[in-house]
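Colleague: Below: sequence and its predicted model.
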Amino acid sequence: MQLTRKGVETKRRIVEGAALEIRSQGVFSLRLEDVMGRTSTSKSQLFHYFPGGKDELLLEVARYEAARVIDDQQPELGSLVSWTAWWEWRDKVVARYRAQGGDCPLHVALSQLRATTDAAQTVAGELIGQWQSQLAAGIRSMQDIGEIRPELDADRAAAALLAGVQGGVMIFLTTGVMDHLEAALDEGIAHLGGAAAVEARPPRPAAAA
């Protein structure tokens, strides 16, 4: 469906409104009437842009939240050209999930798309692909300046680092414990650069007594 500029803006407003509803009340309580009220749209408008109803809207919310995962890591994720930059990216990832808490809108939206499993997997795959690609680009940049050994497979190393991060995220979402995510990032970066990476890590605040 070809949309006018106004149509694009209306569709975006509906998606953002639905995302806010999920953030405030959870996906299980999400009603299309609430989305319409929040976004000042009619039922006919909503079904014009989302003829598949709630499942189609949830899929677009998942795409929106997936894009936010990448956007929230910028500009650090796109500028991994020094060990300082890698540690700044690490801190930004941790800060994002700490601020978000245990309720991940992307995870919630994807988990509820039972009727569109293939589409949900596509969204998740696109997110992982973009994230891994930018990590691999950072590794290659560090190889170019001699900070990472040239024989390291950048794509495979990026995949391993991202797998550790995602595992840490899932443990955090399940338990509320951030330690595993931090360990995955710390050990992953240290594995890439060895002593040089570890030495570049900024000092951490002392734990409270």
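Modeller: Alright, I've got the coordinates. Numbers count the residues shown, from 1 in each chain.
Colleague: going forward, measure contacts and count neighbours with C-alpha atoms only.
Modeller: Fine.
Colleague: Contact partners for the closest residue in space to Trp89 that isn't next to it in sequence?
Modeller: Distances taken as CA to CA, 6 or more residues apart in numbering put Glu76 closest to Trp89, at 5.1 Å, once the chain neighbours are dropped. Residues near Glu76 by CA atoms under 8 Å, 6 or more residues apart in numbering: Ala85, Trp86, Glu88, Trp89, Lys92.
Colleague: Contacts only, for the second one.
Modeller: Okay, so that is Trp86. Contacts of Trp86 (CA under 8 Å, 6+ apart): Glu76, Leu80, Ile189.
Colleague: which residue ranges form the helices in the protein?
Modeller: Along the chain, counting by DSSP state H, helices occupy 5-25, 32-39, 43-49, 54-71, 83-100, 105-111, 117-144, 154-175, 179-200.
Colleague: quick one, what contacts Cys104?
Modeller: By CA under 8 Å, 6+ apart, the residues touching Cys104 are Leu173.
Colleague: Tell me how far it lies from Gln2.
Modeller: Relative to Gln2, Cys104 is positioned 31 Å away (criterion: CA to CA, to the nearest Å).
Colleague: And the residue nearest to Trp89, how close does it get to Arg90?
Modeller: 9 Å.
Colleague: can you check Lys6 too?
Modeller: According to CA to CA, Lys6 and Arg90 sit 38 Å apart.
Colleague: how far away is Glu199 from Leu152?
Modeller: Per CA to CA, Glu199 is found 20 Å from Leu152.
Colleague: what residue is smack in the middle of this structure?
Modeller: In the chain, the residue lying closest to the centroid (CA atoms, centre = their mean) is Val69, at 2.5 Å.
Colleague: Pasting the second one now:
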Amino acid sequence: MSTTKALTPKGAATRQRIIEGTSAEVRERGAAATTLDDVCARTSTSKSQIFHYFPGGKEELLLAVAAYEADRVLFDQEPYLSSLTSWDAWQGWRDQVVRRYRKLGVHCPLGVLITELGRKTPAAQALTGQLLEQWQGRLRAGVTAMQEIGEISPELDADQIAASLMATVQGGVVLLLSTGKSDHLEAALDTSLALLRATAAPAKPRDPELLHVGASEDPT
């Protein structure tokens, strides 16, 4: 539903300013309460400009905001999300996720948009699905990398682990949005990572017989 015509640099900047301004409004008011008049006032644009860049009106604009926020969700987890190849990196990712949602608190724009649009708009549902697929894919790659170096059991299904971690984060975020506290998110992530870490094969103990190589068979 979005316009596909090429924009001038000035036009692209104006469109982005509208998206970012709308995101701020959604953060403060919620998607349903945000009006085009609010957006115009915040971004110093007119309704004709908004409809020029978003012919579908408010619905198309909110979808563009959701896409913008979805990109930020992944960006804010870097540099760890793309390089989950050590437990230090996993801990860094965990801390980054907690830090992001603790900062946003109950004012997570994407959470608000998904809650208010997700059940109604197929395009919003598709956007959410794409975000979760990309996110889960990077987690899966991290699990696979850890399996290859023996830090996570190779017997576990990497895709299922990634899906479980996604559910862990999303469940914690839902509780955070309800309470304003990150305690549940932190506890769930810490428990999940601790359980994963425990699946690594323990180092094999040295064979006691090898300790006596070269010793007399009869110590007496």
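Modeller: Cool, got the structure. Predicted, not measured: the structure shown is a model, and the values here were computed from it.
Colleague: which one in the second structure is aligned with the residue nearest to Trp89 of the first structure?
Modeller: Under the alignment (TM-score structural alignment), Glu76 of the first structure pairs with Tyr80 of the second structure.
Colleague: And Val15 of the first structure, by the same measure?
Modeller: Matched by TM-score structural alignment, Val15 of the first structure corresponds to Ile19 in the second structure.
Colleague: which residues touch the nearest residue to its match once chain neighbours are set aside?
Modeller: Closest residue to Ile19 of the second structure apart from its sequence neighbours, by CA to CA, 6+ apart: Val65 at 5.5 Å. Neighbouring residues of Val65 of the second structure by CA under 8 Å, 6+ apart: Ile19, Glu20, Thr22, Ser23.
Colleague: just the residues you listed now: which is nearest Glu186 of the second structure?
Modeller: Using CA to CA, Ser23 comes nearest to Glu186 of the second structure of those, at 26.1 Å.
Colleague: Who are the contact partners of that closest one?
Modeller: Listed by CA under 8 Å, 6+ apart, the contact set of Ser23 of the second structure reads Val65, Glu69, Pro109.
Colleague: right, and out of those, which lies closest to Thr43 of the second structure?
Modeller: Nearest member of the contacts of Ser23 of the second structure to Thr43 of the second structure, counting by CA to CA, is Val65, at 13.9 Å.
Colleague: Can you find the partner of the closest one in the first structure?
Modeller: That one, Val65 of the second structure, aligns with Val61 by TM-score structural alignment.
Colleague: Settle it for me: which of Lys6 and Arg90 of the first structure has more neighbours?
Modeller: More crowded of Lys6 of the first structure and Arg90, by other CA atoms under 10 Å: Arg90, with 21 against 9.
Colleague: can you pull the contacts of the aligned residue in the second structure for that one?
Modeller: By TM-score structural alignment, Arg90 of the first structure lines up with Arg94 in the second structure. Arg94 of the second structure makes contact with Leu189, Asp190, according to CA under 8 Å, 6+ apart.
Colleague: And Arg94 of the second structure, how far from Arg197 of the second structure?
Modeller: With CA to CA as the criterion, Arg94 of the second structure and Arg197 of the second structure are 14 Å apart.
Colleague: ok, now Glu148 of the second structure?
Modeller: Between Glu148 of the second structure and Arg197 of the second structure the computed distance is 14 Å (CA to CA).
Colleague: Kindly report the same for Ile161 of the second structure.
Modeller: Counting by CA to CA - Ile161 of the second structure and Arg197 of the second structure are separated by 12 Å.
Colleague: Show me which of the two is the more surrounded one.
Modeller: Taking neighbours as other CA under 10 Å, Ile161 of the second structure and Arg197 compare with Ile161 leading, 18 against 15.
Colleague: And the more buried one? What does it align with in the first structure?
Modeller: Counting by TM-score structural alignment, Ile161 of the second structure lines up with Ala157 in the first structure.
Colleague: so what corresponds to Gln49 of the second structure in the first structure?
Modeller: Gln49 of the second structure maps onto Gln45 in the first structure, by TM-score structural alignment.
Colleague: And for that match, the neighbour number?
Modeller: The tally of other residues near Gln45 of the first structure (other CA under 10 Å) stands at 16.
Colleague: And Gln2 of the first structure, by the same measure?
Modeller: Neighbours of Gln2 of the first structure under the rule other CA under 10 Å: 6.
Colleague: which one in the second structure is aligned with it?
Modeller: Aligned counterpart of Gln2 of the first structure in the second structure: Lys5 (TM-score structural alignment).
Colleague: Disregarding flanking residues, what is the spatial nearest neighbour of Tyr53 of the second structure?
Modeller: Leaving out its chain neighbours, the residue that sits closest to Tyr53 of the second structure by CA to CA, 6+ apart is Arg15, at 6.3 Å.
Colleague: how near is that neighbour to Pro9 of the second structure?
Modeller: Distance, Arg15 of the second structure to Pro9 of the second structure, by CA to CA: 10 Å.
Colleague: cool, and Met146 of the second structure?
Modeller: Distance from Met146 of the second structure to Pro9 of the second structure, counting by CA to CA: 43 Å.
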